[in-house]
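1. Sequence below, structure please.
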Amino acid sequence: MNTLYVDGRRAALPGASSLPMTVFIVDDDVSVREAIESLLQHEGYEVKSFVRADAFLEQPEVTGASCLLLDIGLPGLTGLELQKTLSVERPAMPIIFVTGRRDAPTVVRAMKAGAVEFLTKPFEDDALLDAVRAAIERSEGLVVRERRKAAIKHKYRELTPREREVLSLILRGFLNREIGDELGISEITVKAHRGQVMRKMEAESLADLIHMAGDGEI
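-> Purely as a prediction, here's the structure:
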């Protein structure tokens, strides 16, 4: 599948939805920070730069795809400490470490904690751009998935208590008659509840419901 990057947005196919792309930079080296910012803006990314990790954390989360270019040695909160915080607070934001030092234990620790790339200064522009594109695509997938999960959870909350009971039994493989026996209601009533469940959850088949449950979304 060809990927297009236009005006700070990524579009996979004509007519497909696109998400704004934001790259955050946290690096106390002003020359490096400004060079990266210029390069990424030229490629159409929205860029936000910070000297310290705590200043970055004060910024609200973006709604679209994003990634973070993060230095290891920062004043105050270190890069690795910020990575640990973000793994909980912003799991859909991939991290690319950029640093002037590269020791094996630090690299291993960063990668095990989920970093998508580790670049040593000075690095080639193409290496940085390739890493950012991969990180943004990964973030986009995570954002889309989280939006889908949130939408399904909202639909689930719209079900009545009885409809949730019916749904639970459907997912356990109960037939309509068995659901009726379990809940003390008629099979006709079960069918009515089942129809409401399918409508409210916007499921076309039992497989759809099973898929939602399998992803932990209901």
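2. hey, let's count contacts and neighbours off CA atoms from now on
-> OK.
3. And the helices in this structure, which stretches?
-> Ranges of helices within the chain are 30-42, 53-57, 79-89, 104-112, 125-157, 161-171, 176-183, 187-200, 206-214, based on DSSP state H.
4. Centroid-nearest residue for the chain?
-> In the chain, the centroid-proximal residue (Cα atoms, centre = their mean) is residue 142; its distance is 2.7 Å.
5. ok, that one - contacts?
-> residue 92 (Cα atoms under 8 Å, 6 or more residues apart in numbering).
6. Serialize the helices of the chain to a markdown table and add fields for distance to residue 98.
-> Shown next, in a markdown table, are the helices of the chain (distance: least, Cα to Cα, whole Å):
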| stretch | distance to residue 98 |
| --- | --- |
| helix 30-42 | 10 |
| helix 53-57 | 14 |
| helix 79-89 | 10 |
| helix 104-112 | 11 |
| helix 125-157 | 9 |
| helix 161-171 | 47 |
| helix 176-183 | 57 |
| helix 187-200 | 47 |
| helix 206-214 | 37 |
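7. Also this sequence, please, to line up against the first:
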Amino acid sequence: MSNEIPYVFVVDDDISMRESLEALISCAGWRPETFACAQSFLDRPRPHSPSCLLLDLNLPDLSGLDLQQRIAADRADMPIIFITGSGDVPRSVQAMKAGAFDFLIKPFGADVLLSTIEHAIQRSHSALDHDAELQTLRACQTTLTRREQEVMDLVVSGLLNKQIGGELNISEITVKAHRGKVMRKMKARSLPDLVNKVTRLRLAASTRH
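-> Predicted coordinates for the structure are as follows:
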């Protein structure tokens, strides 16, 4: 897990709200960055550390929902906490269905806000750790030869070495050699561990498409 101080981004056109949130977030030990509009936030390079976004639904350029849609795929590791007025509940429900972490109705207490941010940061930590693990798995997979990839696919499908040899028209001894290389290159401790790693890679690939 990253030891970097998490960012808490605030996008709200109300300067008094931005200033009060900035002070509160700083006192809690996080790094606040505030923006008066959605485009200013979009122009800011994506951080590679835990973060969350406090986002007002009503903004002068893009709406909060529009911004959420823009960054949903690219910044899945950054939970969004919507800040709303009491009349915005229907749109808040829409935001939740689109993947928002939570929404807070004004006025809200400092303790409620800080608790929500803390849980959002924990989710961001987990998402970043998950992404790092996937990157490591992908790097391991790229070291496999075409034949080793074929053997791995058949191994995780449940075939025995003899059956794999028949499928690929190679000897059982050759299958065992490829299988050993696959286990080493994928850093798999056991067959169930290899199956788990391949499953995660396939799931991530299907999600991206």
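8. hang on, the earlier thing: the helices of structure 1: which one's closest to residue 22 of structure 1?
-> helix 125-157 (8.3 Å; Cα to Cα).
9. The closest one vs structure 2 - mean distance after superposition?
-> Taken over the aligned residues, the distance from helix 125-157 of structure 1 to structure 2 averages 0.8 Å (mean Cα distance after the TM-score superposition for structure 1).
10. For that helix, buried residues please.
-> By neighbour count with 16 or more other Cα atoms under 10 Å, helix 125-157 of structure 1 contains the buried residues 128, 131-133, 135-140, 142-143, 149, 152-153, 155-156.
11. And for stretch 164-180 of structure 2?
-> 164, 165, 172, 175, 176, 178, 179.
12. What's the match for the residue nearest to the centre of structure 1 in structure 2?
-> When structure 2 is aligned by TM-score structural alignment, residue 142 of structure 1 is paired with residue 127.
13. try residue 204 of structure 1
-> In structure 2, residue 204 of structure 1 lands on residue 189 (TM-score structural alignment).
14. Chain neighbours aside, what residue packs nearest to its match?
-> residue 183 (7.4 Å; Cα to Cα, 6 or more residues apart in numbering).
15. try residue 200 of structure 1
-> Counting by Cα to Cα, 6+ apart, residue 155 is the residue found nearest to residue 200 of structure 1 once chain neighbours are left out, at 6.3 Å.
16. now do residue 9 of structure 1
-> residue 20 (4.9 Å).
17. measure the one you found to residue 161 of structure 1 for me?
-> From residue 20 of structure 1 over to residue 161 of structure 1 the distance is 38 Å, taken as Cα to Cα, to the nearest Å.
18. Which of these two has more residues huddled nearby?
-> residue 20 (19 against 10; other Cα atoms under 10 Å).
19. Quick check: the equivalent of the more buried one over in structure 2 vs residue 162 of structure 2, distance?
-> In structure 2, the residue paired with residue 20 of structure 1 is residue 5, using TM-score structural alignment. Computed as Cα to Cα, the residue 5 of structure 2 to residue 162 of structure 2 distance reads 53 Å.
20. Looking for the alignment partner of residue 57 of structure 1 in structure 2.
-> In structure 2, residue 57 of structure 1 lands on residue 42 (TM-score structural alignment).
21. That match: neighbouring residues, count only.
-> 13.
22. Please apply the same query to the one 4 residues further on.
-> Other residues near residue 46 of structure 2 number 12, with proximity taken as other Cα under 10 Å.
23. Could you list the buried residues of stretch 165-183 of structure 1?
-> 166, 167, 169, 170, 176, 178, 179, 180.
24. what's the closest non-adjacent residue to the residue lying farthest from the centre of structure 1?
-> When distances to the mean C-alpha position of structure 1 are computed (Cα atoms, centre = their mean), the maximum falls on residue 186, with 43.1 Å. Using Cα to Cα, 6+ apart and skipping the chain neighbours, the partner closest in space to residue 186 of structure 1 is residue 180 (5.4 Å).
25. The one you found contacts residue 190, correct?
-> Yes - using Cα atoms under 8 Å, residue 180 of structure 1 is in contact with residue 190, at 6.1 Å.
26. Structure 1: which residue goes with residue 15 of structure 2?
-> Using TM-score structural alignment, residue 15 of structure 2 lines up with residue 30 in structure 1.
27. Tell me the spacing between that match and residue 74 of structure 1.
-> For residue 30 of structure 1, the distance to residue 74 of structure 1 - Cα to Cα - is 12 Å.
28. Then residue 49 of structure 1?
-> 13 Å.
29. Identify the contacts common to these two.
-> Jointly contacting residue 49 of structure 1 and residue 74 under the rule Cα under 8 Å, 6+ apart are residue 27.
30. count of residues packed around the residue lying closest to residue 61 of structure 1 once chain neighbours are set aside?
-> Nearest non-adjacent residue to residue 61 of structure 1, counting by Cα to Cα, 6+ apart: residue 90, 7.9 Å away. Counted with other Cα under 10 Å, the neighbours of residue 90 of structure 1 add up to 11.
31. average offset between the longest strand along structure 1 and structure 2?
-> Of all the segments of type strand in structure 1, defined by DSSP state E, the longest one is strand 19-26. Comparing strand 19-26 of structure 1 with its match in structure 2 after superposition yields a mean distance of 1.5 Å (mean Cα distance after the TM-score superposition for structure 1).
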